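Visitor: pasting the sequence and the predicted coordinates here, then a few questions.
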Amino acid sequence: MGDPTRPPPVTGYPACPPNGYPPPPAGTAYPYPQPSSAYPYPQPGNYYINNTDVYMNPRRIFLRRVLLVLVACFVIAMVVGMVLWVIFRPKVPEVRVDSLSVSDFNLSSNFLSANWDLKFTVRNPTKRFSLYYDDIYASVYYGHSMLLAWTSVAPFSQDSYSETPSKATFSAASTFVDNWVVEGINKSNPNVEFDVLMLARVRFKAGSWRARGRYLRAYCRDLNVRLGNHTAHSLSSGNLVGGPKQCQVRLS
């Protein structure tokens, strides 16, 4: 039986917390744990918004566009010109000496007198171009360096794949020559070798398209002429030995 003096148990109160701590206030909860501070995230930099409007001068814009158009046109013209030059590139003309005759040749002491009659042929080897020659000059040399006489040649033109004969006449009257020239001519008697140099300006034309002018240089060397025995008191003459001879031609 129970003790009548012990008070009865009280009912209706909440149970004590199991851990012995008071419960948290109503409406609250435990916060999330703070992140570790060992590797904190860097703070982002400040971002500035530039609201300044850029003002462009209309005149400057127009000039810039005009300049770009001019540069583009120049580049296109250069490319087209290079393509046309590659397609229609002309070949070097051919020059051939057909005959060379010398008359009234006389070498007295260091003074030389003679007349040269040169006949040559120029060939246009190109298929698409017509050639125009002007400012033509021809010179006669001895020993590749001693100028004896020079003259000008009439201008002419050529169609494609055509040959044009021409001629040049030279004259020397008591032209002074060095001792080595006198010795060389007397030693090679009766044959004497002359050199002929021809210079000309050449223009190439294909339809309405024209290339820029070029300069032609034709060097015809070692033209052997049999003069016979010549002395200071007699005149001699002779012709080219060995037939026609090709010349070295170069364009610049």
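Guide: Great, that's in hand. Numbers count the residues shown, from 1 in each chain.
Visitor: for the rest of this, base every contact and every neighbour count on C-alpha atoms.
Guide: Fine.
Visitor: can you classify the residue most central in space within the chain by secondary structure?
Guide: Taking C-alpha atoms, centre = their mean as the criterion, Met82 is the residue nearest the geometric centre of the chain, at 9.4 Å. With DSSP: H, G, I helix; E, B strand; the rest coil as the basis, the three-state label of Met82 is helix.
Visitor: what's the distance between it and Leu70?
Guide: Here Met82 is placed at a distance of 18 Å from Leu70 (C-alpha to C-alpha, to the nearest Å).
Visitor: again, but for Arg89
Guide: Relative to Leu70, Arg89 is positioned 27 Å away (C-alpha to C-alpha).
Visitor: those two: who's more crowded?
Guide: Neighbours were tallied for Arg89 and for Leu70 using other C-alpha atoms under 10 Å; the higher tally belongs to Arg89 (16 against 12).
Visitor: and the more buried one, that's in a helix?
Guide: No: in this structure, Arg89 is coil, not part of a helix, as judged by three-state DSSP.
Visitor: how about stretch 197-210: buried residues?
Guide: Along stretch 197-210, these residues count as buried under the neighbour rule (16 or more other C-alpha atoms under 10 Å): 197-205.
Visitor: the residues you listed in helices, which ones?
Guide: In helices, defined here by DSSP state H, there are no members of those.
Visitor: this structure: strands as residue ranges?
Guide: Per DSSP state E, the chain carries strands over the ranges 94-108, 111-123, 130-142, 146-153, 156-158, 163-176, 191-206, 209-210, 214-226, 236-240, 245-246, 248-251.
Visitor: possible to save the ones you listed as JSON lines with distance to Ile61?
Guide: As requested, the strands of the chain are arranged in JSON lines below (distance: least, C-alpha to C-alpha, whole Å):
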{"stretch": "strand 94-108", "distance to Ile61": "55"}
{"stretch": "strand 111-123", "distance to Ile61": "55"}
{"stretch": "strand 130-142", "distance to Ile61": "47"}
{"stretch": "strand 146-153", "distance to Ile61": "57"}
{"stretch": "strand 156-158", "distance to Ile61": "51"}
{"stretch": "strand 163-176", "distance to Ile61": "58"}
{"stretch": "strand 191-206", "distance to Ile61": "41"}
{"stretch": "strand 209-210", "distance to Ile61": "36"}
{"stretch": "strand 214-226", "distance to Ile61": "42"}
{"stretch": "strand 236-240", "distance to Ile61": "73"}
{"stretch": "strand 245-246", "distance to Ile61": "62"}
{"stretch": "strand 248-251", "distance to Ile61": "46"}
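Visitor: check it against this one:
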Amino acid sequence: MSTQPEESSSTPSSNSSFNTASAPRSQPSNNNNRNSSRRNYLFVHRLIVAILLLFVTVSVVNFIAWRTLNPIPPIFQVNSFHISSTTPFNSSTLNHTYYYRVVFAITNPNKKLKLFLDRFEVFVFHGKTKVSSQRMTLMPPDLSVYYPEKNSPRDFPVRGRMLMISNFLPNNKNEVINFDVKMSFRIRFLAWNWLPKRESMRVHCSHLSVKLLSAKGKGDLIGGREQCSVL
């Protein structure tokens, strides 16, 4: 009868020794998880820092490069301004259709920069009144117009419809009327074939004197080529 208590007392001791032996095995796995999380955190942190440094470096290089290049806007001139009608200006016909055709001469003054122009909008004014319709035709069409470095003037024709008002029509055969032409566009400067810079610009060509011939239903620019201001 004295042997039974001894057997029962030996069982808890064996269980406790098993528990104490197995407990330390979970500590290495916890340490591995902590180390893995720390490595992931350091990797993400270094990646973010590298991206920020790259962005700052590119921005600084871009700023210094364009400050050094100092891009100059293109030079605009009006070579010709022509107005035509399907009927004479002094005709009593109600269905008058008037058209304008402006030929710009565009020059790239930059020695090391290429120019690409697109998204054109052209409007014709008489005083403060707009006398051109919204729709116009570019020749060439509304695509990017390329100008190489330091090139000679290139013609850029624009054609559209005019909304003529009765008080603009000539009373005499050779009446001169002044028009203003305003154009907006987007320009892209390109350096070394890989570094671009985009800007939006406006051009104002003022006091374009056009002699209207009432009998022939047409008018042409007088006084030769006119310089435009780039805003």
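Guide: Ah, there it is. These numbers come from a predicted model, not from an experiment.
Visitor: and Pro58 of structure 1, which of the strands of structure 1 is closest to it?
Guide: Shortest distance between Pro58 of structure 1 and the strands of structure 1, using C-alpha to C-alpha, is found for strand 209-210: 39.9 Å.
Visitor: where in structure 2 does that closest one align, residue-wise?
Guide: Residues 194-195 of structure 2 are where strand 209-210 of structure 1 aligns, taking TM-score structural alignment as the criterion.
Visitor: how far off centre is the matching stretch?
Guide: 15 Å (C-alpha atoms, centre = their mean, to the nearest Å).
Visitor: what's it in contact with?
Guide: Outside of stretch 194-195 of structure 2, the residues that reach it under the criterion C-alpha atoms under 8 Å, 6 or more residues apart in numbering are Asn62.
Visitor: again, only this time at 10 Å
Guide: The set of residues external to stretch 194-195 of structure 2 that reach it, using C-alpha atoms under 10 Å, 6 or more residues apart in numbering, is 62, 65-66, 113, 189.
Visitor: kindly report the same for stretch 57-72 of structure 2.
Guide: Applying C-alpha under 10 Å, 6+ apart, the set of residues contacting stretch 57-72 of structure 2 from outside is 51-56, 108-115, 189-191, 195-197.
Visitor: likewise for stretch 10-18 of structure 2?
Guide: Residues from elsewhere that reach stretch 10-18 of structure 2, judged by C-alpha under 10 Å, 6+ apart: 19, 21-22.
Visitor: counterpart of the residue nearest to the centre of structure 1 in structure 2?
Guide: Aligned counterpart of Met82 of structure 1 in structure 2: Phe63 (TM-score structural alignment).
Visitor: now swap in Asn124 of structure 1 and tell me
Guide: Under the alignment (TM-score structural alignment), Asn124 of structure 1 maps onto Asn108 of structure 2.
Visitor: cool, Val95 of structure 1 as well?
Guide: Val95 of structure 1 is assigned Phe76 in structure 2 as its aligned equivalent, the criterion being TM-score structural alignment.
Visitor: can you tell me the closest non-neighbouring residue to that match?
Guide: In space, Phe76 of structure 2 comes closest to Ile106 once its chain neighbours are excluded; the distance is 4.9 Å by C-alpha to C-alpha, 6 or more residues apart in numbering.
Visitor: I'd guessed Ala200 of structure 1 sits against Val249; true?
Guide: No: checked against C-alpha atoms under 10 Å, the pair Ala200 of structure 1 and Val249 is beyond contact range at 11.0 Å.
Visitor: give me the common contacts of these two.
Guide: Residues touching both Ala200 of structure 1 and Val249 (C-alpha under 10 Å, 6+ apart) are 216-218.
Visitor: tell me how many other residues crowd the residue lying closest to Ser85 of structure 2 once chain neighbours are set aside.
Guide: In space, not counting the residues next to it along the chain, Ser85 of structure 2 is nearest to Tyr98; the distance is 4.5 Å by C-alpha to C-alpha, 6+ apart. Here the neighbour count serves as a burial measure; for Tyr98 of structure 2 (other C-alpha under 10 Å) it reads 19.
Visitor: likewise for Val92 of structure 1?
Guide: 14.
Visitor: ok, it touching Thr126?
Guide: Yes: using C-alpha under 10 Å as the test, Val92 of structure 1 is close enough to Thr126 to be in contact (8.1 Å).
Visitor: same list (the shared contacts of Ala200 and Val249 of structure 1) but as CSV, adding neighbour count and distance to Asn239 of structure 1.
Guide: Converted to CSV, the shared contacts of Ala200 and Val249 of structure 1 look like this (neighbours: other C-alpha atoms under 10 Å; distance: C-alpha to C-alpha, whole Å):
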residue, neighbour count, distance to Asn239 of structure 1
Leu216, 19, 27
Arg217, 21, 24
Ala218, 21, 21
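Visitor: just the residues you listed now: which is nearest Asn179 of structure 1?
Guide: Using C-alpha to C-alpha as the measure, the one of the shared contacts of Ala200 and Val249 of structure 1 that approaches Asn179 of structure 1 most closely is Ala218, at 27.9 Å.
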